[in-house]
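In: no sequence on this one, just coordinates:
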């Protein structure tokens, strides 16, 4: 299957760079480019792409205005191309709230030494987002059989169905009640967390630790945005700070967050180690630290995301008796991380995103 892409950017250099990086892969084809939002809307009508890469700062019509019109008139997967500045972070978070599925950082015109990694990330995100259940269109992408799932490296190839790990209709065990809540998410996670966290009351009786894959310039604006929407207190985690009930700690980008045993409820520990981890922060690193150090009951949740980060850690938590939840395929932007946990057989409840807040509230009796 060839994925058909529209590249939108006001810079001719960026349009050419993105096109070259994408078309180095045999299954990706840029069918058109556009110089601004107005041009993009015309090209969408004409070419009907499977996915759009969309710049934010453009003349005539900017990316956010264009995105609103795309979602209103031609809903489809959109990958934002974002600068790593504070302003770029705010605009990208706005875009994710408006319906964009993910973003790729624009680092010095893609001319840095990390060009190969950027290219791989770009290609992989385009592959996965173009076939996302959120915007699956049978006319553009043949529907997989109900019991098959795409793999990260070969998105169109059916694979063996995942073994069910748990009944999907039962609730979490109410006893013993968890003393710590941990969550992990990646692609699609910002919107998922924005749907879940505002449903939690200020009386949440436990601390909550969250790893969301994000650049370092994005995590504080993201935490601040969530804090403005939530009754619980949401903040970017800081080294050594004591954990408090009713507070949500977002792992800073570029560094791992782990659980420390100091203090009545524990504390935040931040470290660059392990440097070999594919993601930093990593859901696995957080979950494994909790499994190793925390002595009480844990409730662990994995939401939408590419890859398998968190599955190994959730398996270890389950062996220690943790309650576990995974978001179901039907609501995931990318059913990667939850699927990996389900296949390890360590999930108690598999639930759509809309049902997860209810599971949390009933478990904590709030």
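Out: Nice, thanks for sending it over. Keep in mind that this is a model prediction, so the values were computed, not measured.

In: C-alpha from now on. contacts and neighbour counts both.
Out: OK.

In: quick one: terminal-to-terminal distance for stretch 107-123?
Out: 16 Å (CA to CA, to the nearest Å).

In: in it, which residues are buried?
Out: Along stretch 107-123, these residues count as buried under the neighbour rule (16 or more other CA atoms under 10 Å): 110, 118, 119, 122, 123.

In: farthest pair within these?
Out: Taking CA to CA as the measure, those reach their widest spread between 110 and 123, a distance of 13.8 Å.

In: residue 292: neighbour count?
Out: Other residues lying near residue 292 total 12 when counted by other CA atoms under 10 Å.

In: what's the spacing between it and residue 319?
Out: Residue 292 sits 11 Å away from residue 319 when distances are taken as CA to CA.

In: likewise for residue 104?
Out: Distance, residue 104 to residue 319, by CA to CA: 36 Å.

In: who's more crowded, those two?
Out: Applying other CA under 10 Å to residue 104 and residue 319 shows that residue 104 carries more neighbours, namely 21 against 11.

In: ok, structure two:
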């Protein structure tokens, strides 16, 4: 437990939502609701005289909306992470995805249940882990930067057996035939930086799992297409995988790779969540290892938790290549850290260098 609790500011024009969020956090000893505000203007005024570690920000508000407030918070309080709270409307989803691409660290959907108790339970499950992850990082940033060994020199312990490492090194130089990407907290902004650096005519299919609720991932796909110029779609069942195309896992469903008459295709299913996530990175990574083997190139970007670690083991065993984002450039170094600490990462790189490594793997090596 932190020596000092994580101080949260809740910003929403609905007193009901402010109350539900406050109730959902009050049982956590290491989180306190330091204040509430009914719009972005009042939030900024409150922050000017009160310390805060995390802001939970409504998307649609009068006086000053969430997107404007986010940009002002980033300008005036750049080290304070912001979590967006969105209603499940098309306008709310569009604004939320834009906010995430601008740097909001995550989003939660406002509860739609009739029961206040159920609403509190849903909010608690989604919010608490995110607040703890981003709030703890903010509190310890100085100490982490001073004490962390540079990512490229991280020892791969505990590591696979030497035989596994040897087998992997033999297959390391095989030309990749698919790129799979997993990410969560901080992912939309990371993707907004990464994807425009990948050429439009990049010669292999790209499949992405970003933890997001239904209704958001189609908009994320359209943002990625606009940013990158590469055809990007929310994946649908049994679509043939095409080079020069990007597929985003639909919110609420797992995305996998399968085969149909010898053609690699997308598979979508409603199997149980893994690591509390659906879509989960695991099914995508596992299926990539199964169908592409050592021709798999995987990238694990910023995200909390350990989703994707089992699938990463499968890719490593198949001789595929795994790139992990480093700690300093991650919003939360959870998912990539799990890969690094298991000894599965071939490269551990800052976000700014990952695109160049992808291009090197796919365009230079024969």
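Out: All right, it came through fine. Computed from a predicted structure; not experimentally measured.

In: what TM-score do we get after superposing?
Out: A TM-score of 0.88 describes the superposed chains when it is computed by TM-score structural alignment, normalised by the length of structure 1; 345 aligned residues with a CA RMSD of 2.5 Å.

In: now do the end-to-end distance for stretch 46-59 of structure 2.
Out: Chord length of stretch 46-59 of structure 2, first to last residue, is 18 Å (CA to CA).

In: so that stretch aligns onto which residues of structure 1?
Out: Equivalent residues of stretch 46-59 of structure 2 are located at 43-56 in structure 1, counting by TM-score structural alignment.

In: how big's the offset between the longest helix seen in structure 1 and structure 2?
Out: In terms of residue count, the longest helix belonging to structure 1 (DSSP state H) is helix 115-130. Plainly put, helix 115-130 of structure 1 ends up 1.6 Å away from its match in structure 2 on average once the two are laid over each other (mean CA distance after the TM-score superposition for structure 1).

In: which residues touch the alignment partner in structure 2 of residue 303 of structure 1?
Out: Using TM-score structural alignment to pair residues, one finds that residue 303 of structure 1 aligns to residue 301 in structure 2. With CA atoms under 8 Å, 6 or more residues apart in numbering as the criterion, the residues that contact residue 301 of structure 2 are 181, 182, 183, 184, 187, 190, 324, 325, 330, 335, 336.

In: how about the fifth one, nearest residue that isn't a chain neighbour?
Out: The shortest distance from residue 187 of structure 2 to any residue other than its chain neighbours is 6.0 Å, reached at residue 302 (CA to CA, 6 or more residues apart in numbering).

In: give me the number of residues near that neighbour?
Out: 29.

In: that one: what's it in contact with?
Out: Remark: with contacts taken as CA under 8 Å, 6+ apart, residue 302 of structure 2 is in contact with 183-187, 190, 325, 330-336.

In: and the helices in the stretch 1-150 of structure 2, which stretches?
Out: 15-25, 40-47, 66-76, 90-102, 116-147 (DSSP state H, counting those that start in this stretch).

In: quick one: closest of these to residue 239 of structure 2.
Out: Nearest to residue 239 of structure 2 among the helices of the stretch 1-150 of structure 2 is helix 90-102 (24.6 Å), distances taken as CA to CA.

In: identify all contacting residues around stretch 180-188 of structure 2.
Out: Contacts made with stretch 180-188 of structure 2 from outside it, assessed by CA under 8 Å, 6+ apart, are listed as 97, 100-101, 103-106, 130, 206-212, 220, 281, 284-285, 288, 296-304, 308, 330-332, 335.

In: in structure 1, point out the residues matching that stretch.
Out: Following TM-score structural alignment, the partner segment of stretch 180-188 of structure 2 in structure 1 covers residues 182-190.

In: hang on, the earlier thing: now do the longest helix of structure 1: distance to the chain's middle.
Out: Helix 115-130 of structure 1 has its C-alpha centroid displaced from the chain centroid by 14 Å (CA atoms, centre = their mean, to the nearest Å).

In: quick one: it to helix 12-23, angle?
Out: 70 degrees (axes from the mean of the first three to the mean of the last three CA atoms, to 10 degrees).

In: helix 115-130 of structure 1 - contacts with which helices or strands?
Out: helix 12-23, strand 51-55, strand 78-82, strand 102-105 (3 or more CA pairs under 8 Å, 6 or more residues apart in numbering; DSSP states H and E).

In: which of the ones you listed sits most buried?
Out: Neighbour counts (mean count of other CA atoms under 10 Å) averaged over each of those peak at strand 51-55, with a mean of 27.

In: mean shift of it relative to structure 2?
Out: So strand 51-55 of structure 1 averages 0.9 Å relative to structure 2 (mean CA distance after the TM-score superposition for structure 1).

In: that strand vs helix 63-73, what angle?
Out: When the same axes, to 10 degrees is applied, the directions of strand 51-55 of structure 1 and helix 63-73 differ by 150 degrees.

In: ok, and what's touching strand 51-55 of structure 1?
Out: Strand 51-55 of structure 1 is touched from outside by 3-10, 62-63, 76-82, 126, 129-130, with contacts defined as CA under 8 Å, 6+ apart.

In: tell me the angle of it relative to helix 37-47?
Out: An angle of 170 degrees separates the directions of strand 51-55 of structure 1 and helix 37-47 when computed by the same axes, to 10 degrees.

In: what angle separates strand 51-55 of structure 1 from strand 78-82?
Out: Using the same axes, to 10 degrees, the inter-axis angle of strand 51-55 of structure 1 relative to strand 78-82 is 20 degrees.

In: how much space between the residue nearest to residue 187 of structure 2 and residue 165 of structure 2?
Out: Spatial separation of residue 302 of structure 2 from residue 165 of structure 2 under the definition CA to CA is 25 Å.
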